[in-house]
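Chemist: missing the sequence, but the structure's below:
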């Protein structure tokens, strides 16, 4: 049955001209087979809170669009390697933004491509209606893309494409035009469990689902204190996490550079950590504002930068961390700085204990009091410095 077959062919050609790397078509049938799974995840507290809140609207396209007939799913491939990376120097340690935050904010890039595609389709089907969305929309991107034949959902819950691995951004357009559906993607993970084994916080459940609360990517985007158990696993990545993608066999040797606006500026995506801690709001917006990773603002990234400095045991950061602990107006930054000092300081140091205790006496926020109290205890448990042997 050739439903708008000629139009479909034209749309595919137009999509490639616009710079869309993959395009697929599926029906607007419900995704009701996911209902039990979504409800179970919510009941178990495995969701991040960033998802669209109404489960029915995520599953039933007709709840969010009048008489939907098809969904067009698109993918844009992003680079997984920095072509001229910067070295992290001893006195100038650098963090890292995960790859999905390199270049300009992908929401803007995808919206622009989808708007251009819709504008083209309207020249061919003047009365048609459309609803485009990118991961902040109602539908589940990976489920839509898998059903539209763009790839399959891996055990890490990400869409894996044949050409680009999982290094793709996804978007979709609901429309009232009826197209012939493409063949859904079929899982090719087999018995491979590399992503599950490599996840440092055991966030992956093994069936393509995850406990988002345990995911480091989610943890780097929270606003208060980061729980202790996630600080060390975070290493120096101050936004997002790529571990489950990095180890995936389908991603090996896959780094494409198709979109100049997605190319990372090393100075931005490998930020010098100490300057990030004192950056003004104006300079932060100018330098990091275009990144998807800036959406939560400056404070979570600064908190993460302090954790990264602690993970690197950066001795040169001690004076700055003492200053932040004593002068920063934000309790989370003061408390995280105290914690970082207790990690970086190698040996017993009564002066540092005294400095944190003096600050603790001024604190009223319960979590900050706990952080500083624990930092003092940790410092008191350190070994005394080795005595320097004098030469006789």
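Modeler: Right, received. Where do you want to start? What you are looking at is a predicted structure, and each value in this text was computed from that prediction instead of being measured.
Chemist: Please count neighbours and contacts with C-alpha atoms only from this point.
Modeler: Fine.
Chemist: Residue 269 contacts residue 100, doesn't it?
Modeler: No - counting by Cα atoms under 8 Å, residue 269 does not reach residue 100; the two are 10.6 Å apart.
Chemist: out of these two, which sits in the busier spot?
Modeler: With neighbours defined as other Cα atoms under 10 Å, residue 269 and residue 100 compare such that residue 269 has more, 26 against 23.
Chemist: how about residue 203, what does it touch?
Modeler: Residues counted as contacts of residue 203 (Cα atoms under 8 Å, 6 or more residues apart in numbering) are 196, 210, 211, 212, 213, 214, 215.
Chemist: Surely the third one touches residue 47?
Modeler: Yes - the pair residue 211 / residue 47 is scored as a contact, 6.6 Å apart, by Cα under 8 Å.
Chemist: Quickly list what's touching both of these two.
Modeler: Counting by Cα under 8 Å, 6+ apart, the common neighbours of residue 211 and residue 47 are residue 41.
Chemist: Spatially nearest residue to residue 30, not counting backbone neighbours?
Modeler: Among residues not flanking residue 30 along the chain, residue 60 sits closest, at 4.6 Å (Cα to Cα, 6 or more residues apart in numbering).
Chemist: A further structure is provided below for comparison with the first:
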């Protein structure tokens, strides 16, 4: 088998099926990433969503029998929304991050990997593969960096010369010995715009992220959001694009190459108040196809309540009072209490005082007290 020729054929086929970048690397252990992951764990910087076994995350031979190489791919996604709706008083809107626009990228990238695997399988009878997109053992960023897709930016994203950091990543381990491509050298230089702009200081140093204080992570948690992050979340419902938006390498970058990635404006920037009482069925029907729905409706609803407090829109008070009085989930009732305090006004204050007399859950009572404290600060 002429693997050099096959590699060229794979690259050509990848372009035919809409893969925007492809790279090849060895299946050697990712030692540098292993050291970083160990350090992250020691510092408590992990999100908890990662694959737990660091050895498996960095040693391909532990998760695939006799690996010979890894093929990495990237798909470019849009950074701008056509016909984006604007929020206004009485009709405020939240925002899903760009990586949650359109169809869930896990599905889109896996489809391309499956097409690529089928093509290789048609050429080599004993070819074997293990496909991964985000939720696999390996660290997508480490594979993509070593395969020459792009360099690992200070914002912990892979940055490509062509598409900036607005790319989805995926990879396949294979038993076929493809020649590795050259890794790309760092091109961030002295720039620290992403570190400077991070709303919570989660980028503690170039290439190191404290996930526990990253808004993208915090929007996916299900409990009460820690006090110090509530004002910083703004109207974000899922994810955060700040460190990408300020990156000079993303200036003017906006590719619309895949129809499935185009956002539905009313899903990517939904009205906030209808989210407060949306049923599980309605949520699944409307948002189930986007990656931002993977944790269910509770985090989205909680973030929507915080966003309404952020806007201080009096038109939301009645809806928030209903949540405070009727929702069965303490985290949601408590967040509504906090948000009512942020919005202010006599109606909100009276509702909080009534709830304080009726509420039995200590978590919610603490949030009611926080809400009432906003009124004391105004005096």
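Modeler: Structure's in. What do you need? All values derive from a computational prediction rather than experimental measurement.
Chemist: returning to what we had before: roughly how far apart are the residue nearest to residue 30 of structure 1 and residue 25 of structure 1?
Modeler: 17 Å (Cα to Cα, to the nearest Å).
Chemist: Would you mind telling me which of these two has more residues around it?
Modeler: Neighbour totals were compared for residue 60 of structure 1 and residue 25, and residue 25 leads with 27 against 19 (other Cα under 10 Å).
Chemist: so is that one in a helix, a strand, or just coil?
Modeler: Assigned with DSSP: H, G, I helix; E, B strand; the rest coil, residue 25 of structure 1 falls in the strand class.
Chemist: for it, what are its contacts?
Modeler: Shown in contact with residue 25 of structure 1 (Cα under 8 Å, 6+ apart): 70, 71, 72, 73, 148, 149, 179, 180, 181, 182.
Chemist: Secondary structure for the residues you listed - can I get that in TSV?
Modeler: As requested, the contacts of residue 25 of structure 1 are exported to TSV (three-state DSSP):
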residue	secondary structure
70	strand
71	strand
72	strand
73	strand
148	coil
149	coil
179	coil
180	coil
181	coil
182	coil
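Chemist: Let me know the distance separating the residue nearest to residue 149 of structure 2 when sequence neighbours are not counted from residue 181 of structure 2.
Modeler: In space, not counting the residues next to it along the chain, residue 149 of structure 2 is nearest to residue 23; the distance is 5.9 Å by Cα to Cα, 6+ apart. Computed with Cα to Cα, the distance linking residue 23 of structure 2 and residue 181 of structure 2 is 6 Å.
Chemist: between these two, who's got more neighbours?
Modeler: Counted by other Cα under 10 Å, residue 23 of structure 2 and residue 181 do not tie: residue 23 has more neighbours, with 24 against 16.
Chemist: What residue in structure 1 is paired with that one?
Modeler: The alignment partner of residue 23 of structure 2 in structure 1, by TM-score structural alignment, is residue 24.
Chemist: Same question for residue 286 of structure 2.
Modeler: Residue 286 of structure 2 maps onto residue 287 in structure 1, by TM-score structural alignment.
Chemist: Tell me which helix or strand comes right after the helix or strand where that match lies.
Modeler: Assigned by DSSP states H and E, residue 287 of structure 1 falls within helix 281-288. Counting by DSSP H and E, the next helix or strand C-terminal to helix 281-288 of structure 1 is helix 298-311.
Chemist: Enumerate every residue touching the residue most central in space within structure 1.
Modeler: Note on structure 1: the residue nearest the mean C-alpha position is residue 240, at 3.5 Å, using Cα atoms, centre = their mean. Contact analysis of residue 240 of structure 1 by Cα under 8 Å, 6+ apart lists 97, 98, 100, 216, 217, 218, 220, 221, 293.
Chemist: ok, residue 346 of structure 2 - how many residues close by?
Modeler: 9.
Chemist: ok, now residue 126 of structure 2?
Modeler: Other residues near residue 126 of structure 2 number 10, with proximity taken as other Cα under 10 Å.
Chemist: And residue 253 of structure 2, by the same measure?
Modeler: When neighbours are defined as other Cα under 10 Å, residue 253 of structure 2 has 17 of them.
Chemist: so what's it up against?
Modeler: Counting by Cα under 8 Å, 6+ apart, residue 253 of structure 2 touches 79, 163, 164.
Chemist: about what we covered before: would you confirm that the residue nearest to residue 30 of structure 1 contacts residue 35?
Modeler: No - in this structure, residue 60 of structure 1 is not within contact of residue 35 by Cα under 8 Å, at 10.0 Å.
Chemist: quick one: which of the contacts of residue 240 of structure 1 sit in strands?
Modeler: Counting by DSSP state E, the contacts of residue 240 of structure 1 place residue 97 in strands.
Chemist: Tell me the one among the contacts of residue 240 of structure 1 nearest to residue 263 of structure 1.
Modeler: Taking Cα to Cα as the measure, residue 263 of structure 1 lies nearest residue 100 of the contacts of residue 240 of structure 1, at 10.8 Å.
Chemist: tally of neighbours for residue 236 of structure 2?
Modeler: 23.
Chemist: wait, it sits on residue 303?
Modeler: Yes - in this structure, residue 236 of structure 2 is within contact of residue 303 by Cα under 8 Å, at 6.9 Å.
Chemist: any common contacting residues for the two?
Modeler: residue 219.
Chemist: by how many degrees do the helix holding residue 287 of structure 1 and helix 298-311 diverge?
Modeler: Helix 281-288 of structure 1 and helix 298-311 meet at an angle of 70 degrees, taking axes from the mean of the first three to the mean of the last three Cα atoms, to 10 degrees as the criterion.
Chemist: Which position in structure 2 pairs with residue 79 of structure 1?
Modeler: Per TM-score structural alignment, residue 79 of structure 1 is aligned with residue 78.
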